[in-house]
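S.K.: This is a predicted model, with the sequence first.
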Amino acid sequence: MKRKNFLKISALSTIAISNLNAYNLFNNSTIQKNNEIIKPPRLKAGDTVGLVSPAGFLSEKSLNESIENMEKLGFKVKVGKNVLERNGYLAGTDQQRADDINEMFRDESVNAIVCTRGGYGVARMLHLLDYDAIKNNPKILIGYSDITALLYGIFSQTGLVAFHGPVATSTFDEFSTKYFEKVLMENSERTLLPMYEEHQEDSYLIRSGHAKGKLVGGNLSIVVSLIGTPYDVDLTDKILYLEEVREEPYRIDRFLTQLISSGKLKNAAGIAMGVFRNCEIDPDRPSFERSFTLKEVLFDRLFDLGIPVVYGLSFGHIANKYTLPFGIEAEFNSTEKTITLLENTVE
């Protein structure tokens, strides 16, 4: 065999083996079903929060804003060593981002973990997380958007309740701060999550009714992308909450159709949607390319499910949002547009 051909075959073999190893990492991921629910210790004033960037890269200015936001809330701050790393559109390599999360869970001086921002990339490193360390050192972890994948991964593999809410770079207005503190710092057995008053006008009822079940969900496109992975969550008797940003109605249609066709929504208890920001028809598109509005898509895809459904609750890519637990029993009233947590979210 010529040396040139041998080297080429050797290189291809190395790539193939590398890809096979990567496949096996995902294929052999532990699938833990019916985990016992674990509630993290509540946050207290003066506690230390760890900042991590598990998705998109972060600027130094945004990091400073994150630290300032947390300190204004009364917390000390510990910054992950890779928070400012950059690898293309990611905050460092998959391993670096996973390392920061693993380290924050292992670090006894850190009481809670707050993601600095969303973006993309969490799903790439779910197989690199130390789920035993996470399960044995339960802590609050909070974020939204792409962080949905982290909530799914942690809950599906450990049973630890995580939280869909502000990231460290969010605007901590009065409403957001109030419900951040209510859900993460108060050990209440019953918490009403009402709509922010100014969101009422743009919200609408799709199907009236009441439902009880565990709350799960997050960003719609991320929820759909996890179908068929070890990190997916069974939606039977669950209240699914969804939010989205910058997706046109036909793409929302596609995501919802996949949820329906996969059977995921067959036995769901209800669907509570937040604000789908900038998800209307692009006004600059030629008229012949326009079709359904977001509202028409939501009614078309979800009304016939026969379960309570509402659009426009106070969460998502917006200011004035409340914090939602992942894995806690709740009551959903689509007519009144409220969610009531029926148990304490933290210990």
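M.R.: It's in. Source: prediction; values computed, not measured.

S.K.: alpha carbons only for contacts and neighbour counts from here, please
M.R.: OK.

S.K.: Would you mind measuring from the residue nearest the centre of the chain to residue 126?
M.R.: For the chain, the residue lying nearest the average C-alpha position, counting by CA atoms, centre = their mean, turns out to be residue 148 (1.8 Å). Residue 148 sits 12 Å away from residue 126, going by CA to CA, to the nearest Å.

S.K.: before we move on, the earlier item: contacts only, for the residue nearest to the centre of the chain.
M.R.: The neighbourhood of residue 148, defined by CA atoms under 8 Å, 6 or more residues apart in numbering, consists of 164, 217, 218, 219, 222, 223.

S.K.: So which of those residues are in strands?
M.R.: For those, membership in strands holds for 164, 217, 218, 219, with DSSP state E as the criterion.

S.K.: can you pick the most crowded of these?
M.R.: For the ones in strands among the contacts of residue 148, the largest number of neighbours (other CA atoms under 10 Å) sits with residue 218, at 31 neighbours.

S.K.: Residue 63: neighbour count?
M.R.: Residue 63 has 21 neighbouring residues, counting by other CA under 10 Å.

S.K.: Check the secondary structure at it for me.
M.R.: Following DSSP: H, G, I helix; E, B strand; the rest coil, the label given to residue 63 is helix.

S.K.: Quick one: residues contacting it.
M.R.: Residues touching residue 63, when contacts are defined by CA under 8 Å, 6+ apart, comprise 84, 116, 169.

S.K.: nearest spatial neighbour of residue 221, skipping sequence neighbours?
M.R.: Once flanking residues are discounted, residue 221 sits nearest to residue 255: 6.4 Å by CA to CA, 6 or more residues apart in numbering.

S.K.: Actually, residue 339.
M.R.: residue 332 (4.7 Å).

S.K.: Checking that neighbour next. Helix, strand or coil?
M.R.: When the structure is reduced to helix, strand and coil (three-state DSSP), residue 332 reads as strand.

S.K.: got the contact list for it?
M.R.: Going by CA under 8 Å, 6+ apart, the list of residues near residue 332 reads 210, 211, 212, 239, 270, 272, 338, 339, 340.

S.K.: so how far is residue 121 from it?
M.R.: 31 Å.

S.K.: Comparison target below:
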Amino acid sequence: MSHIYVFSPSSAVRDKAAFRRGVARLKALGHEVEIDEAALASHMRFAGDDETRIAAIHRAAASGADVALISRGGYGLTRILPGIRYKAVAKAIGKGTQFVGLSDFTAFQNAVLSKTGAVTWSGPALGEDFGAEGEADDIMLACFDDLLLGQGEGTGWRVPQRDVDATPARRLQGIEHATLWGGNLAVLVSLLGTPYLAPPDGGVLFVEDVNEHPFRIERMLTQLLHAGVLAKQKAIVFGQFTNYRTVPHDKGFKLQTVVDWLRTQVKTPVLTGLPFGHVPTKVLLPVGARVDLALSGRDAFLVWGHAHGHDHDHDPHAHSHGH
């Protein structure tokens, strides 16, 4: 049984039913669930005013929980980044509290990485994932279990053939001990030029987004490109980009157009299809950890087992999940 601390650092919880379902599901899985006193607070669109949400983050860090899990994303973290006590967060992580979330949580994760070098996890949110109607996604649940058991060692997924054709395996050779970083693309770009984003040289950058038209995705990638960030990465990995609509005057301009264009702009390998984003099937990814990335045919492997100092006499892909 694990101790899971649920807190709300961003937008107010609007779907209370999903929140309750998420708590019930975690309890049914045998976990002890502690709900932050302000988890359901509301101030304008936020889960409480700025001071309330900063205090919630600090309570999560002081909770001694195995996992500090966000209730939801939305918006709200970038405006409170200066108020967070990063040393306290890093100390909690050092003692074993894993911070897990996605979307707006990207701001917190990259701020923690830039300020302390500590590892956090891109992964599920309480309402959206554990509180899903019907069954929660089994791959997400398995990856979350791996985190709790200290067994998560990597993830694997199938890339499209065009990725293989554009990215010969030799270009991925030697991608070892590279820092994994990234998250929600819009949030990442909002941190450029601030003290809360220190893009690692020679890193593996992963990105995802929701409700963003491909031209907006291209515009954001262009900003990272012109800021010199993309050329310094060993690989760029696209997660899931969902919930957008193309329009007639796009005249064939689509997400694949953006990927193809990006490949003309950087020598860095670009892979797609990572099972992460605003989708039910999501793996957990250690932001700030050292990873290896390899491509075998159409099978991509992102491995971080060595980041946790585990014994590696066994297959490093034994605990990988993908689709």
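M.R.: Perfect, I can see it now. Computed from a predicted structure; not experimentally measured.

S.K.: How alike are these chains, TM-score-wise?
M.R.: Here the superposed chains carry a TM-score of 0.84, computed using TM-score structural alignment, normalised by the length of the second structure; 292 aligned residues with a CA RMSD of 2.2 Å.

S.K.: about what we covered before: after alignment, which residue of the second structure pairs with the residue nearest to the centre of the first structure?
M.R.: With TM-score structural alignment defining the correspondence, residue 148 of the first structure maps onto residue 106 in the second structure.

S.K.: ok, now residue 128 of the first structure?
M.R.: Residue mapping for residue 128 of the first structure onto the second structure gives residue 83, with TM-score structural alignment as the criterion.

S.K.: Could you double-check that that match lies in contact with residue 53?
M.R.: No. If you go by CA atoms under 8 Å, residue 83 of the second structure and residue 53 don't touch, sitting 9.9 Å apart.

S.K.: more crowded one of these two?
M.R.: In this view residue 83 of the second structure and residue 53 are compared by other CA under 10 Å, and residue 53 has more residues nearby, 26 against 12.

S.K.: That one belongs to a strand?
M.R.: No. Checked against three-state DSSP, residue 53 of the second structure lies outside a strand; its state is helix.

S.K.: how near is it to residue 249 of the second structure?
M.R.: Between residue 53 of the second structure and residue 249 of the second structure the computed distance is 42 Å (CA to CA).

S.K.: again with residue 159 of the second structure
M.R.: Using CA to CA, residue 159 of the second structure is found at 29 Å from residue 249 of the second structure.

S.K.: what about the two, which has more around it?
M.R.: When residue 159 of the second structure and residue 249 are compared on other CA under 10 Å, the one with more neighbours turns out to be residue 159, at 18 against 7.

S.K.: got the contact list for that one?
M.R.: Residue 159 of the second structure touches 271, 272, 273, 298, 299, 300, counting by CA under 8 Å, 6+ apart.

S.K.: Name the SS class of the last one, please.
M.R.: Secondary structure for residue 300 of the second structure, judged by three-state DSSP, is strand.

S.K.: What residues does it make contact with?
M.R.: Here residue 300 of the second structure is in contact with 156, 157, 158, 159, 293, 294 (criterion: CA under 8 Å, 6+ apart).

S.K.: circling back to that earlier point, highest neighbour count among the contacts of residue 159 of the second structure?
M.R.: residue 271 (24 neighbours).

S.K.: Show me what that one lines up with in the first structure.
M.R.: So residue 271 of the second structure corresponds to residue 310, using TM-score structural alignment.

S.K.: Quick check: chain neighbours aside, which residue is closest to the equivalent of residue 144 of the second structure over in the first structure?
M.R.: With TM-score structural alignment as the matching criterion, the partner of residue 144 of the second structure in the first structure is residue 180. By the measure of CA to CA, 6+ apart, the closest residue to residue 180 of the first structure outside its immediate chain neighbours is residue 323, 5.5 Å from it.

S.K.: Which residue in the second structure aligns with the one you found?
M.R.: When the second structure is aligned by TM-score structural alignment, residue 323 of the first structure is paired with residue 284.

S.K.: And its match, how close does it get to residue 222 of the second structure?
M.R.: Using CA to CA, we find residue 284 of the second structure at a distance of 27 Å from residue 222 of the second structure.

S.K.: So which of these two has more stuff around it?
M.R.: Of the pair residue 284 of the second structure and residue 222, residue 284 is the one with more neighbours under other CA under 10 Å, namely 27 against 16.

S.K.: residues in contact with that one?
M.R.: Residues touching residue 284 of the second structure, when contacts are defined by CA under 8 Å, 6+ apart, comprise 121, 122, 123, 124, 140, 143, 144, 147, 276.

S.K.: Out of those, which two sit at the greatest distance?
M.R.: Farthest apart among the contacts of residue 284 of the second structure by CA to CA are 147 and 276. That separation is 15.6 Å.

S.K.: In the second structure, what stretch matches the lengthiest helix in the first structure?
M.R.: When secondary structure is assigned using DSSP state H, the longest helix within the first structure turns out to be helix 3-27. Taken onto the second structure by TM-score structural alignment, helix 3-27 of the first structure occupies no residues there; it is unmatched.
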